[in-house]
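Asker: The following block contains a protein sequence and its predicted model.
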Amino acid sequence: MKDSLLADPLLGTTLTLAAYAAGMLLYRKFAWLHPLISAPLLVYLCLRLSSISWETYQIGGGMVSFFLGPATVAMAVPLYKHAMRLRRMLPSLLLGALVGSAAGLIVNASCVLLFGGTSEFLRSALPKSVTAAVAVDLSGWLGGSPGLTAALTVLTGLFGSVTGPWLLRMCGVSDIAASSIAIGAAAHGIGSARLMSDSEEQGGLSGFSMAASAVFTPILLLPVHAWLL
């Protein structure tokens, strides 16, 4: 019976959802403890204490990753609701996303080269500022490690979500549209979800910037890909 339970995809799926629900409860009490930090730790502890292998967990846990793409597409809902304002701001939004995408690639590459990172780490770190669904594919295309890219992308989103609004205020950026575009381009879906909890309009602007960055980044990486080859 134990073997059949371990082979059931519902095990990994249920464990993932339960860990995230627990992480949300902790987040309500401890604002500094983001559920994307606590939930993986809870899953890890459960696997260690129950001696369940990673491969067994992934039978069902990997199913959750499948919904990453649809969840990203769902960010289009606030875009549709605020389409009129977005249309008026379209040139500024596109320019902001383009500059943000280019700046992200330059900063990512500069940090890796400055600290003597390996070629594989450079290829994995370059796309970490775009949404994970795109970053992982770009990492494989560049010859990096998709797993490492996924971890770096989540950490980037968490850092931007927690510190982004504060850093922008410290830099004197008070315009809502400008800050939303910046967070969408730098902290992708996690940062956009953070803004969505404050304002649907901010979440919509950030979501547009995230989507535009997902288009601009692969284009900007074309010459980089040719150089790395």
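Answerer: Done, it's in.
Asker: hey, let's count contacts and neighbours off CA atoms from now on
Answerer: OK.
Asker: Which positions in whichever helix in the chain runs longest come out as buried?
Answerer: Counting residues, the longest helix in the chain under DSSP state H turns out to be helix 200-228. Neighbour-count burial for helix 200-228, counted by 16 or more other CA atoms under 10 Å, picks out 200-218, 221.
Asker: putting a second one here so we can go through both:
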Amino acid sequence: MVAIEHLWSSLGATPMFWLAVTLAAYELGNTLQRACGGSTFASPVLTAIILVASIVGMTGTDYRVYFTATQLINFLLGPATVALAVPLARSARLVKENVLGVGLALLAGSVTSILSGIGLVWLFGGSRAVALSMAPKAATTPVAAAVSSQIGGIPALTAALAIVGGILAAVVGQKMLAKMNILDWRAHGLAAGVAGSGIAAAQVAARNELGAAFAAVGIGLNGALIGLVVSVVAQL
């Protein structure tokens, strides 16, 4: 038993170990999704989160140790998001042609997300800090956490809400739109962006370049719009 504990202590302190665990969990999630016929309910991101969180919890590993060991993945989130600018540049003309519809959809989506989040917290008797943490949840996670810290919210709670919302959008978003007979990839991409879901945006980007362009527009402009609207709401 002592030898096992010593081995675990050595492995747990190795940055490459947690990086390998995270990548293996995601690959296992991919395998599970393929086994389920590509179902969005078997999201590899959700599977990886559950597996890694379980391992971190069972081993008593401090989250700061895990986060430090997986900084490479965190760093690559930036270039991955910026890469959405490639299909956006290729489809710039079509985006310009739909600028009015995009603007109205962004405004409706952002305002609805902000007001519904605050309303739910007030309805159940939550505090002002929790309400302000809910308000920017539809922005992509780094933006949402930054806005939350500026208006008096709880950044960690906002980040958790944004991640959960992003996973939910990736799991049910495309199926919901399909059931409503909304098959236009512009709508699918913009919906993923307005939901602030990088996971859903990546799913759309993998299937359609035009959808990827509108997802990029949605993520970028929605983050900026939520920052402005939430700041005004916080003053009220």
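Answerer: Nice, I can see it. Note that this is a predicted model, so its numbers are computed, not measured.
Asker: quick one: TM-score?
Answerer: TM-score for the superposed chains, counting by TM-score structural alignment, normalised by the length of structure 1: 0.86, backed by 227 aligned residues with a CA RMSD of 2.3 Å.
Asker: elements contacting the longest helix of structure 1?
Answerer: Packing partners of helix 200-228 of structure 1 (3 or more CA pairs under 8 Å, 6 or more residues apart in numbering; DSSP states H and E): helix 76-81, helix 90-114, helix 132-142, helix 176-196.
Asker: Save those as TSV, and put in mean neighbour count too.
Answerer: Converted to TSV, those look like this (neighbours: other CA atoms under 10 Å):
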stretch	mean neighbour count
helix 76-81	15
helix 90-114	17
helix 132-142	21
helix 176-196	26
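Asker: Rebuild the ones you listed as a markdown table, extending it with distance to residue 59 of structure 1.
Answerer: Below are those laid out as a markdown table (distance: least, CA to CA, whole Å):
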| stretch | distance to residue 59 of structure 1 |
| --- | --- |
| helix 76-81 | 30 |
| helix 90-114 | 33 |
| helix 132-142 | 20 |
| helix 176-196 | 25 |
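Asker: between the ones you listed, which gets nearest to residue 67 of structure 1?
Answerer: Smallest distance to residue 67 of structure 1 across those (CA to CA): 9.8 Å, for helix 132-142.
Asker: against structure 2, where does the closest one fall?
Answerer: Using TM-score structural alignment, helix 132-142 of structure 1 lines up with residues 141-151 of structure 2.
Asker: Now the matching stretch on structure 1. Mean distance?
Answerer: Relative to the matching residues in structure 1, stretch 141-151 of structure 2 has an average distance of 1.2 Å after the fit, by mean CA distance after the TM-score superposition for structure 1.
Asker: do you know which of the helices and strands packed on helix 200-228 of structure 1 lies nearest residue 13 of structure 1?
Answerer: Residue 13 of structure 1 sits nearest to helix 132-142 of all these, at 19.0 Å, using CA to CA.
Asker: Buried residues, whichever helix or strand comes after the closest one. List them.
Answerer: For helix 132-142 of structure 1, the succeeding helix or strand toward the C-terminus, using DSSP states H and E, is helix 146-170. Using 16+ other CA under 10 Å as the test for burial, helix 146-170 of structure 1 gives 146, 148-158, 160-162, 164-165, 168.
Asker: Next, the angle helix 176-196 makes with helix 146-170 of structure 1.
Answerer: Angle, helix 146-170 of structure 1 to helix 176-196, by axes from the mean of the first three to the mean of the last three CA atoms, to 10 degrees: 130 degrees.
Asker: Specify the angle between helix 146-170 of structure 1 and helix 132-142 in degrees.
Answerer: 130 degrees.
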